[in-house]
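Visitor: would you be able to build a 3D model of this:
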Amino acid sequence: MPAFFLDRHRSPNDNVRTLNIESKPVQSNPPRSMLFVSGEKVERFAKAMAAGADLVCIDLEDAVHPQRKLEARNNVLGWLKLQPRTDTGPRVALRLNGLRTAEGLRDVVALVDSGVQLDWLLLPKVEDKADIQCIAGWAGAQIGAIAALIETPLGIENARSIGRAGGKLGALMLGGADLSAELGAQFDWEGLFSARGRLVNAARAAGVQAWDVPHVDIGNLSGLSEETRKVLALGFDCKTAIHPQQIQIIHAAFAPTPADLDWAKLLVQAVPDGEFSGAFLYQGRMVDAPLVRKARRIVELSRLQ
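Guide: Next up, the predicted model:
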């Protein structure tokens, strides 16, 4: 599905701004859900791919024992080499170890040498936009888009700068477990509320997606549903998951209500000539670019249910 962002052009003749909506390649088809699977568990890869998630992320970082990093790396890249590139099924992501670690550097070298093509690459513990620029320089030709995991206080402070790294950066993702530990905060809604708000604002300011941390209480599906609705209300694009049973709950939370869908369809149809070129009156109210973007997103989400 296309995603949209605001491109502000100043007229050379006056000080009036015209707002246009354009597509941005790295933001196309924003995932509602991303399912993590351990890089140690090759036997679980097929199950993860069949779970219904929009994106499956094979994890070489936290989900792999330090003594089994080499084995996991070789197995994962070997498996990825054998996967056909198709337009159906979930997209595939790979989470590396941090670039400031020896294992992270080994991951990068192995990825480049393998020639494997990835839809997304997740880079953990990003604290500076230079991290994004480095990985894009080393392996950019093999990566569709990059998601920066923001999981330290310094990362939160620098989130806006990181979001403007450019290139193939497509998303900022909250790393709640590590962040809450460093903050001395609870790993829950209240403890991470401020960080979530700051990350969404940084992502929106930069025109990239915002992804939320997984809900780690696997058995609490009602809690997952409530949290997903809350992060959507904050402006997040994607809720990540650590168990296949969480995917259906996440997607249900994304489904628009009939009233919201009716409103969105009518508004999209009312856009003059189908292309937004400036604010206009609709049913007595002024409609601007963010409102059109919201309506289009609701319509696209309804098609995925």
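Visitor: please count neighbours and contacts with C-alpha atoms only from this point.
Guide: Will do.
Visitor: surely residue 132 is in contact with residue 161?
Guide: No - assessed by C-alpha atoms under 8 Å, residue 132 is found out of contact with residue 161, at 11.0 Å.
Visitor: those two: who's more crowded?
Guide: Neighbour count, other C-alpha atoms under 10 Å: between residue 132 and residue 161, residue 132 has more, with 25 against 19.
Visitor: to check against the first, give me the structure of this:
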Amino acid sequence: MIEKSLDSHADSVCYDLEDSVTPGKKADARRLVSELLNGQRRPRGEVMARINAVGTGYEEHDLDEVLRTRHVEAIALPKTNSPDHVEWVVSMIERLSPREKRRGGKSPIRIIGMIESGEAMVRIKEIAGSGEGYLDGLLPGELLYPRSKLVTTAKAFGLQAIDLVCVNYKDLDVLRDESEEGRRLGFDGKQAIHPAQVEVIHSAYSPAKRSVDVLKAARVRFSFEHHDKLGKGSYALDGMMIDAPVYKQAIKVLVKAEAAGMEIPRITEEDI
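Guide: Purely as a prediction, here's the structure:
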């Protein structure tokens, strides 16, 4: 089953060493994941490993195994209840990962913090500001308020906000509704637990069906860079004030569009 992940079209493939593995099988799971992530082939998307939570007694063994593999690019950290948990993972990356995967290297490991408790929600701003540049995104628990607050906090700290899984993997209409809701809340993407879910999630989050948004983002990018060369700060475009945060959001839209294979409109001064 695990080999099927190599053919996945998902943007990120996560290998779970936590909840899906019983205590007696933890060592076997580490071995299987390590062998796969040291192999000649790798998934097309980002390669992530979900380790066991800090304090379980398994987490150090997990990182000692996966951080030494060829293909791992990100670590999902369950039950991220404090910035200390993130900093501990950072220390392990600095100690175990090859130079190119450490801070300042060509492709540093990314950390995804999983916000799953009331304690974590209380400290979410501290958590979002931790990680010394390694923290790349946050994943929420199930309730609407924590999900909404997570999106707001992630955006404030320049992190990705990734929505939780839809466990009803056989009903793609439910998944489609959840994905559309998550996009409206401001999430950047959604986790999947079955290959059949990937296309639906891609469709909901891809800007391909929202070409108007892509055109607007392209105009914002061009106009902002044009005004920046002229030494101007904020300015108006189509009656809307454009400043650095709006520009950064436009860049994110264009990055998604390019990843989806869309052609980005070429903008000139006449278009602004």
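Visitor: please state their TM-score.
Guide: Scored against TM-score structural alignment, normalised by the length of the second structure, the superposed chains reach a TM-score of 0.81; 244 aligned residues with a C-alpha RMSD of 2.2 Å.
Visitor: one step back: what do residue 132 and residue 161 of the first structure both touch?
Guide: Common contacts of residue 132 of the first structure and residue 161 (C-alpha atoms under 8 Å, 6 or more residues apart in numbering): none found.
Visitor: helices and strands around the longest helix along the first structure, which ones?
Guide: Using DSSP state H, we find that the single longest helix of the first structure is helix 189-206. Contacts defined by 3 or more C-alpha pairs under 8 Å, 6 or more residues apart in numbering; DSSP states H and E place helix 189-206 of the first structure against helix 153-157, helix 159-163, strand 169-174, helix 176-183, strand 209-212, helix 221-234.
Visitor: can I get the ones you listed in a markdown table with distance to residue 111 of the first structure?
Guide: Formatted as a markdown table, these follow (distance: least, C-alpha to C-alpha, whole Å):
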| stretch | distance to residue 111 of the first structure |
| --- | --- |
| helix 153-157 | 25 |
| helix 159-163 | 23 |
| strand 169-174 | 18 |
| helix 176-183 | 25 |
| strand 209-212 | 24 |
| helix 221-234 | 33 |
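Visitor: residue 267 of the first structure versus residue 288 of the first structure, what's the distance?
Guide: Residue 288 of the first structure sits 11 Å away from residue 267 of the first structure, going by C-alpha to C-alpha, to the nearest Å.
Visitor: on that earlier part again, distance between the longest helix of the first structure and the chain's centre?
Guide: Per C-alpha atoms, centre = their mean, to the nearest Å, the displacement of helix 189-206 of the first structure from the mean C-alpha position of its chain is 13 Å.
Visitor: buried residues, it. List them.
Guide: 191-192, 195-196, 199-204, 206 (16 or more other C-alpha atoms under 10 Å).
Visitor: with stretch 236-248 of the first structure instead?
Guide: Neighbour counts over stretch 236-248 of the first structure (16+ other C-alpha under 10 Å) mark 236-244, 246-248 as buried.
Visitor: ditto for stretch 215-228 of the first structure
Guide: So for stretch 215-228 of the first structure, counting by 16+ other C-alpha under 10 Å, buried means 215, 221, 224-225, 227-228.
Visitor: ditto for stretch 207-224 of the second structure
Guide: 207-208, 213-224.
Visitor: which element is the alignment partner in the second structure of residue 300 of the first structure on?
Guide: Under the alignment defined by TM-score structural alignment, residue 300 of the first structure corresponds to residue 255 in the second structure. According to DSSP states H and E, residue 255 of the second structure maps onto helix 244-259.
Visitor: give me the mean deviation of that helix from the first structure.
Guide: After superposition onto the first structure, helix 244-259 of the second structure sits on average 2.4 Å from its aligned residues (mean C-alpha distance after the TM-score superposition for the first structure).
Visitor: show me what that helix packs onto, helices and strands only.
Guide: Packing contacts for helix 244-259 of the second structure, counted by 3+ C-alpha pairs under 8 Å, 6+ apart, involve helix 211-229.
Visitor: distance from the helix it packs on to the middle of the chain?
Guide: 24 Å.
Visitor: cool, stretch 126-133 of the first structure as well?
Guide: That offset, for stretch 126-133 of the first structure, works out to 16 Å (C-alpha atoms, centre = their mean).
Visitor: what range does that stretch cover in the second structure?
Guide: Using TM-score structural alignment, the residues of the second structure aligned to stretch 126-133 of the first structure are 80-87.
Visitor: buried ones in that stretch?
Guide: 80-83, 85-87.
Visitor: now stretch 61-80 of the second structure
Guide: For stretch 61-80 of the second structure, a neighbour-count test (16+ other C-alpha under 10 Å) marks 62-80 as buried.
Visitor: one more: stretch 4-18 of the second structure?
Guide: Using 16+ other C-alpha under 10 Å as the test for burial, stretch 4-18 of the second structure gives 5-6, 8, 10, 12-18.
Visitor: neighbours around residue 281 of the first structure, how many?
Guide: Counted with other C-alpha under 10 Å, residues neighbouring residue 281 of the first structure total 11.
Visitor: name the nearest residue to it, ignoring sequence neighbours.
Guide: Among residues not flanking residue 281 of the first structure along the chain, residue 287 sits closest, at 6.0 Å (C-alpha to C-alpha, 6 or more residues apart in numbering).
Visitor: quick one: map the one you found onto the second structure.
Guide: Checking TM-score structural alignment: residue 287 of the first structure goes with residue 242.
Visitor: wait, doesn't that match sit right on residue 236?
Guide: Yes - with contacts counted by C-alpha under 8 Å, residue 242 of the second structure reaches residue 236, the gap being 5.8 Å.
Visitor: and the alignment partner in the second structure of residue 158 of the first structure, how close does it get to residue 83 of the second structure?
Guide: In the second structure, the residue paired with residue 158 of the first structure is residue 123, using TM-score structural alignment. From residue 123 of the second structure across to residue 83 of the second structure, the span is 8 Å (C-alpha to C-alpha).
Visitor: so what's residue 196 of the first structure closest to, chain neighbours aside?
Guide: Counting by C-alpha to C-alpha, 6+ apart, residue 174 is the residue found nearest to residue 196 of the first structure once chain neighbours are left out, at 7.1 Å.
Visitor: next, count neighbours for that neighbour.
Guide: 28.
Visitor: check contacts around it.
Guide: Contacts for residue 174 of the first structure (C-alpha under 8 Å, 6+ apart) come out as 149-151, 195-196, 199, 210-213.
Visitor: nearest to residue 180 of the first structure, of the residues you listed?
Guide: Taking C-alpha to C-alpha as the measure, residue 151 is the one of the contacts of residue 174 of the first structure closest to residue 180 of the first structure, at 8.3 Å.
Visitor: tell me who's in contact with the closest residue in space to that closest one that isn't next to it in sequence.
Guide: Of all residues not flanking residue 151 of the first structure in the chain, residue 175 sits nearest, at 4.2 Å (C-alpha to C-alpha, 6+ apart). Applying C-alpha under 8 Å, 6+ apart, one finds that residue 175 of the first structure lies in contact with 149-152, 212-213.
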